[in-house]
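Student: Give me a model of this one.
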Amino acid sequence: MNLPNFVTLLRISLVPLFGYLYLLNPGELNLPAALVFLLAAATDALDGYLARSRREITRFGQLIDPIADKLLITAALLALVEAGLVSTWVALIILGREFAVSGLRILAAAEGKVIPASLWGKIKTVSQIVAVMAFFLGISWAPVLMWVAVVATVLSGVRYFQKAQDVLRSSLE
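Tutor: Model (predicted):
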């Protein structure tokens, strides 16, 4: 177990703690949940930095890192839907994109290819984290930030599928 993978697994372990803390006071300013969410989100950048700087990029890390990201965002979106702060359709668009891109990555992996995170994927992740944090902190314009996150999510999904035409063609043969 290398350090970057440990950090990724730490992110996964923070998801249930975040969910528990948020659901203690849903829909209200919730600093403990916001701090755990922010810590978990920060580990996303940290594990990537560590893996690259230490040259410890592993297949396990390439697989588990996006799963950890999706678990964290899924937990946050479901908590916000449960609290009545985010519409179900917003969560479905975001989660649908996550599943679609994960499926695309699985197809690529079956062909021995890796689809790396793109700039749009990083913009999507940051916009989702910022929007979620805005809700957790009770910022009045959080819904606008969530719209930005939805647009970035859709655009990044379209971009992944545009770039993976070879994977899609070969999987249909």
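
Student: When you work out contacts or count neighbours from here on, use the C-alpha atoms and nothing else.
Tutor: OK.

Student: quick one: secondary structure of Arg159?
Tutor: The local conformation at Arg159, judged by DSSP: H, G, I helix; E, B strand; the rest coil, is helix.

Student: how much space is there between it and Ala41?
Tutor: Applying C-alpha to C-alpha, to the nearest Å, the value for Arg159 to Ala41 is 23 Å.

Student: Looking at those two, which is more packed in?
Tutor: A count of neighbours by other C-alpha atoms under 10 Å puts Ala41 above the other of Arg159 and Ala41, at 20 against 15.

Student: Quick check: which element contains the more buried one?
Tutor: helix 31-53 (DSSP states H and E).

Student: The helix or strand that comes right after that helix: which residues count as buried?
Tutor: Scanning forward in sequence from helix 31-53 by DSSP H and E, the next helix or strand is helix 59-82. For helix 59-82, the neighbour count (16 or more other C-alpha atoms under 10 Å) marks 61-62, 64-66, 68-81 as buried.

Student: just stretch 125-132 next, same as before
Tutor: Within stretch 125-132, the residues that qualify as buried are 125, 127-132, counting by 16+ other C-alpha under 10 Å.

Student: and which of those residues is nearest Ile94?
Tutor: Nearest to Ile94, judged by C-alpha to C-alpha, of the buried residues of stretch 125-132 is Gln128 at 9.0 Å.

Student: burial measure for the nearest residue to Ala34 once chain neighbours are set aside, as a count.
Tutor: Spatial nearest neighbour of Ala34, excluding adjacent residues (C-alpha to C-alpha, 6 or more residues apart in numbering): Phe136 at 5.7 Å. Look at Phe136: counted by other C-alpha under 10 Å, it has 25 neighbours.

Student: The structure of the following sequence is requested for comparison with the preceding one:
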Amino acid sequence: MAHELKMLQRDPPPGVCAWPKADRIDELEAQVQGPKNTVYEGGIFRLSIHLPARYPFEPPKVQFLTKVYHPNIDSGGRVCLDTLNMPPKGAWKPSLNIAAVLASIGLLLAEPNADDGLMTEITDEFKHNPELFDSKARQMTATHATDQASASLPRCQDADKVSRLGLKRPRPG
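Tutor: Model prediction:
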């Protein structure tokens, strides 16, 4: 796991960074940048990642810490994504890694899966009233995931990665 974490910190997927939480290798925090040309653009979404004792033979547990309006992410931050579940219902394989999971979450933000919605009301809105969905998702992103809303949150610690991802460090005070 230490090697995987070093690789993730050295060469993260675009729009993503992750780091150990309190120097624990089984607890990570991550940030995913809202994909361009989506209702999440401009947002920075914090996630918590727990690696079970049997990782990589079991998938990590991922939870959004930043509130997000999305059909596949519930109000508690749990994510409905096939790569986060074991077969036969899920698609987790030991060959997958944290970088792949974070890249998949970025893709899920860009392209919600209305056929596997976790939040029924939001899924119906996404399918049948996309203008209302877009408006609510943009508003929640602006309220909870923009620089102003998240200025007090920790950021990626490597300044080069932060600038490469287009993220800004919070200003003191």
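
Student: How close are the two chains, by TM-score?
Tutor: Scored against TM-score structural alignment, normalised by the length of structure 1, the superposed chains reach a TM-score of 0.24; 73 aligned residues with a C-alpha RMSD of 5.7 Å.

Student: re the thing from before, the residue nearest to Ala34 of structure 1 is in contact with Leu35, isn't it?
Tutor: No - judged on C-alpha atoms under 8 Å, Phe136 of structure 1 makes no contact with Leu35 at a distance of 9.4 Å.

Student: Can you give the contact residues for stretch 152-162 of structure 1?
Tutor: The contact list for stretch 152-162 of structure 1 (C-alpha atoms under 8 Å, 6 or more residues apart in numbering) reads 93-94, 97, 100-101, 104, 118, 120-121, 123-124, 127.

Student: biggest strand in structure 2 by residues?
Tutor: strand 24-33 (DSSP state E).

Student: Show the subsequent helix or strand relative to that strand.
Tutor: strand 44-50.

Student: What is the helix or strand hosting Trp19 of structure 2 packed up against?
Tutor: Element membership for Trp19 of structure 2, per DSSP H and E: strand 16-21. Judged by 3 or more C-alpha pairs under 8 Å, 6 or more residues apart in numbering; DSSP states H and E, the packing partners of strand 16-21 of structure 2 are helix 2-10, strand 24-33.

Student: buried set for it?
Tutor: Residues of strand 16-21 of structure 2 classed as buried: 16-20 (neighbour count, 16+ other C-alpha under 10 Å).

Student: Dump those to CSV, plus distance to Leu102 of structure 2.
Tutor: Formatted as CSV, the buried residues of strand 16-21 of structure 2 follow (distance: C-alpha to C-alpha, whole Å):
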residue, distance to Leu102 of structure 2
Val16, 7
Cys17, 9
Ala18, 9
Trp19, 12
Pro20, 15
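
Student: Spatially central residue for structure 1, please.
Tutor: Asp69 (3.6 Å; C-alpha atoms, centre = their mean).

Student: How about it: what's its closest non-neighbour residue?
Tutor: With C-alpha to C-alpha, 6+ apart, the residue lying closest to Asp69 of structure 1 is Asp44, at 7.2 Å.

Student: wait, what's in contact with the one you found?
Tutor: 8, 11, 65, 69.

Student: Go through those and name the one nearest Pro143 of structure 1.
Tutor: Distances from Pro143 of structure 1 to the contacts of Asp44 of structure 1, taken by C-alpha to C-alpha, are shortest for Asp69, at 21.2 Å.

Student: and the gap between the closest one and Asp166 of structure 1?
Tutor: Applying C-alpha to C-alpha to Asp69 of structure 1 and Asp166 of structure 1 gives a distance of 26 Å.

Student: For Leu132 of structure 2, which non-adjacent residue is closest in space?
Tutor: Nearest one to Leu132 of structure 2, counting by C-alpha to C-alpha, 6+ apart, is Glu125 at 7.0 Å.

Student: for Val167 of structure 1, same thing?
Tutor: In space, Val167 of structure 1 is closest to Ala108, 5.8 Å off (C-alpha to C-alpha, 6+ apart).

Student: Would you agree the one you found is in contact with Asp166?
Tutor: No - the pair Ala108 of structure 1 / Asp166 is not scored as a contact, 9.2 Å apart, by C-alpha under 8 Å.
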